[in-house]
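# After the sequence you'll find the predicted model.
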Amino acid sequence: MKCKSLSMIAGGILGLALGLTWSFSALAQVDPLPSWNATPTKQAIVEFVGRVTKVGGPDFVAPAERIATFDNDGTLWVEQPMYVQLAFALDRLRAMAPLHPDWSYMEPFQSVLEGDVKASAKMDEHDIVQLIMMTHAGMTTDEFSKIVTDWLTTARDPRFKRPYTELVYQPMLELLSYLRANGFKTFIVSGGGVEFMRPWTEKVYGVAPEQVIGSSIKTNFQMRDGIPTLFRLPDLNFIDDKVGKPVGINETIGRRPIAAFGNSDGDLEMLQWTTISDGVRFGAIVHHTDAVREYAYDRQSHFGRLDVALDAAVANRWTVIDMKKDWKVIFPFDPR
C-alpha cells in the first residue's frame, strides 16, 4: 500500500509538472499582436523587441532607456476627412458664433458658418491656427478639459457614425500594450493640442497625461475668487510638429527614443532624431492603403501628407506598415 501511495504521489507531481510546462509553453506562444498579419512588418517589430530586451544580448537596452514615441493623428486614430481637433474647433466656432456676429463675413469663419464643408476641409495652416486661437482660448484649463470631454462624448465621425475615441487602430493599441509589457515607456508626440489630448489618452491608449507631448497655446496663472487657475490665452506657445517634435521630445522626456512611429511628413524629423544614432533603433510609418476599411492616401493628401517621409523610409530602412496588407482589422469594432 505504501509503494502504491508513493507511486500515486509521484504520478501526481509529474502530471502537475507536465501541466505547468504546457501552461507556460502555451503562454509563451500567445500572440501579443493578434490583429497583425504574419508579414515581415510584424516580424520586424517582434525581432526588434526581442533584441533590445534580451538580457546579456549584444543589443540589450536597459528599461529606463526603452522609450517609444507615437504620433497621434493618422498613427493611432483617424485623421480623415480632417483632423479630429479641427472638427472640434469647427463645432466650437458654430457654438460661439452668436456672440461674434462679425464672423459671418470674415474668413475662414464665414465658410464654416455657411456650411461650406469643402472650404473648411481645405483650410491652410494659418487658417487653422487662427481658428484654434479663437475657439480654444479665453477659459481655464479645467474648463477647456470639460468642453473637450463633453464634445467627445457626443460628437460622431461623419463616415463611421461612431465616437472618435472608437476610431482608434486596434493593431496600434496592441503594439502600445506589447511594448509596455516589455518594459517600454510609451509617449504620444503629436502636432495636435496637448490639452486637447490629455483628457482622454489614458483611458483610450493607456498613455498617461504626463506622457503626452503636443502643441500648446500660452497660459498664465490667475487667482479667481480665491481659487488658483491656469487661464488659456489666444497666443501660440509651441508647435509640436516637424522640427518641433525632436525639441519637444528632448524638453519633456530628456532621452532619445529607440523607437518611433508616425504616418506623415510631420513625423519625419522625429523619425530621424530617433533612428539616426548609435545602437539598435526602430522607425515605422503607417501607410494608409485601405480605402475600403479606412482611407487610402499619401503624397497628395491635404491632411497627413506622406511624401518626403515615404521616400526617407527607404533610405533609412524604416518599416512601412501597409494598412491593407499588415492589419487583419483596423478598428476594435471590426469583425474578426
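Arrived safely, thanks for sending.
# going forward, measure contacts between C-alpha atoms and count neighbours the same way
Fine.
# Residue 5: neighbour count?
10 (other C-alpha atoms under 10 Å).
# Just the buried positions in the helix or strand containing residue 213, please.
Here residue 213 sits within strand 212-224, counting by DSSP states H and E. For strand 212-224, the neighbour count (16 or more other C-alpha atoms under 10 Å) marks 212-217, 219 as buried.
# Including distance to residue 257, could those residues go into JSON lines?
Output for these, formatted as JSON lines (distance: C-alpha to C-alpha, whole Å):
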{"residue": "212", "distance to residue 257": "14"}
{"residue": "213", "distance to residue 257": "13"}
{"residue": "214", "distance to residue 257": "16"}
{"residue": "215", "distance to residue 257": "19"}
{"residue": "216", "distance to residue 257": "22"}
{"residue": "217", "distance to residue 257": "25"}
{"residue": "219", "distance to residue 257": "28"}
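# okay, pairing it with this:
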Amino acid sequence: MLLLTALAGATWAQSDPLPSWKDGPVKVAITQFVAKVTQDGGADFVKPAERIAVFDNDGTLWSEQPVYFQLAFALDRIKAMAPDHPEWKETEPFKSALKGDPKSLMASGEKGLMEILAVTHAGMTTEDFSKIVAGWLASARHPRFDRPYNELVYEPQLELLTYLRANGFKTFIVSGGGVEFMRVFAEEAYGIPPEQVVGSSGVVKLEDRDGKLVLAKEAKVEFVDDGPGKPVGINRFIGRRPILAFGNSDGDQQMLEWTAAGDGARFIGLVHHTDAEREWAYDRQSNIGKLDTALDEGVRRGWTIVDMKSDWQTVYPAVK
C-alpha cells in the first residue's frame, strides 16, 4: 500500500504542470479555467486562435524592487554617459540620478523613465541599444540577491507560461517597460518572442548611414503602455481581447478590467507580494508596484489573487 501511494505521488509529481504552485484554490482555478476553455465541444470552449494570454512584466513575471530593473539600467547608463554631459550635474532628472536619488526618478513613473531613456539614447540605432542592454544584463548584479537581473524571474510564472502554450495559448507581455529593453531578454527568459512583447516606446526614424538603412532613436516618447494605455496597446498590437490577464499593480487594473469585460470564460490574476523573506512584501503604500485600487477591485470581482507567500512553493529558479 505504501509503495502504491508513493508511486501515485511520483506519477502526480511528474504529470503536474505547475509544481512550483502549492495545491489549493489558486492552482485549481488556473487548471480548471484552462481545462474548460480547451475542452472541444464544451460550453466554454475557445478556439486556439482566440486563446490570448497577457502578462505584465515588472512584479508579475520578474521582481521590481528596490527599483524597476529598467530604472537600474537607466541609472547605470546615466553614470556611464555623464562625463560627456557635464550639464547633467545641474539638470533634472539627471542631477538626482548622479546623486544616487532614484526616488525622484520613480516619482515620474513610466513616462518619466521613458523620457530619460529617450534623451540618453537619442541618435543611437536600435541595434546598438539592444547590444548595450544585453551587455548590462550580462554584467549587472541585483543589490540584494547578487544575481543577474534576468535570473530574478518567477519560477511559478515560467511554469504557467509553458502550461498555457502547451494548451494552445499565445502568450504576450504587456508592460509599461520599454519595449526595446524587454525584447532583448524576453525570449530567452520567458519563451516569449520579440513580436509578442507590447511595451512603452520611443520615436524611431529610418536613416541612411553610410549606405546602410538603420532605425535611429529620437529623444521623444511615442507611447506609454501603462494604466489605460494597456488596453489601447493590446488593441493596437495584438488585435484581440485576451481571455487571460495577469498583473500585480494598479497600473494593470484597466487591462484586467477590459479583459474581464469580454464575453465567455475569463481568467484574471493578480500577484500579491506578501513574502518579505523570499522576495518582498508590499502593496498599498509602495512607490514601486503599488497595489491598492486593483486589489480592492480584485476582491470585489472575485479575481484570482495569488498570495506569493502562501501559493508559491518557490519564487526564483535555482541558482545556475
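Here it is on my side, so go on. Just so you know, these numbers come straight off a predicted model, no measurement behind them.
# Could you give the residue range in structure 2 aligned to the strand holding residue 213 of structure 1?
Counting by TM-score structural alignment, strand 212-224 of structure 1 pairs with residues 197-209 of structure 2.
# ok, residue 60 of structure 2 to residue 49 of structure 2 distance?
24 Å (C-alpha to C-alpha, to the nearest Å).
# When those two are compared, which one has more neighbours?
residue 60 (24 against 10).
# Please say which position in structure 1 residue 284 of structure 2 maps to.
Counting by TM-score structural alignment, residue 284 of structure 2 corresponds to residue 299 in structure 1.
# Secondary structure element holding its match?
Per DSSP H and E, there is no helix or strand for residue 299 of structure 1.
# show me what contacts it?
305-307 (C-alpha atoms under 8 Å, 6 or more residues apart in numbering).
# Which one (most neighbours) among these?
That'd be residue 306 among the contacts of residue 299 of structure 1, by other C-alpha under 10 Å, with 25 neighbours.
# Remind me what the strand holding residue 213 of structure 1 packs against, helices and strands.
Using 3 or more C-alpha pairs under 8 Å, 6 or more residues apart in numbering; DSSP states H and E, the elements in contact with strand 212-224 of structure 1 are strand 185-193, helix 194-197, strand 227-238, helix 244-252.
# And that strand against structure 2, how far off on average?
For strand 212-224 of structure 1, the mean deviation from structure 2 after alignment is 0.4 Å (mean C-alpha distance after the TM-score superposition for structure 1).
# could you check the angle strand 227-238 makes with that strand?
Strand 212-224 of structure 1 runs at 140 degrees relative to strand 227-238, counting by axes from the mean of the first three to the mean of the last three C-alpha atoms, to 10 degrees.
# Any chance you could list what contacts strand 212-224 of structure 1?
Residues outside strand 212-224 of structure 1 that contact it (C-alpha under 8 Å, 6+ apart) are 133, 137, 187-195, 197-198, 228-241, 248-249, 252.
# Stretch 121-132 of structure 2 too?
By C-alpha under 8 Å, 6+ apart, stretch 121-132 of structure 2 touches 180-181, 184, 214-219.
# Try it again at 10 Å.
73-74, 77-78, 81, 115-116, 118, 134-138, 180-185, 202-207, 214-220 (C-alpha atoms under 10 Å, 6 or more residues apart in numbering).
# for stretch 303-314 of structure 1, same thing?
With contact meaning C-alpha under 10 Å, 6+ apart, stretch 303-314 of structure 1 is reached by 73-75, 78-83, 121-124, 262-269, 271-272, 283-288, 297-301, 315-316, 318-320.
# Need the nearest residue in space to the most centrally placed residue in structure 2, chain neighbours excluded.
Centroid-nearest residue in structure 2, with C-alpha atoms, centre = their mean: residue 57, separated by 0.4 Å. Excluding its sequence neighbours, the residue lying closest to residue 57 of structure 2 (C-alpha to C-alpha, 6 or more residues apart in numbering) is residue 175, at 5.5 Å.
# Surely the one you found touches residue 182?
Yes - under the contact definition of C-alpha atoms under 10 Å, residue 175 of structure 2 touches residue 182, with a separation of 9.0 Å.
# Between those two, tell me which one has more neighbours.
Of the pair residue 175 of structure 2 and residue 182, residue 175 is the one with more neighbours under other C-alpha under 10 Å, namely 29 against 22.
# counterpart of that one in structure 1?
Residue 175 of structure 2 maps onto residue 190 in structure 1, by TM-score structural alignment.
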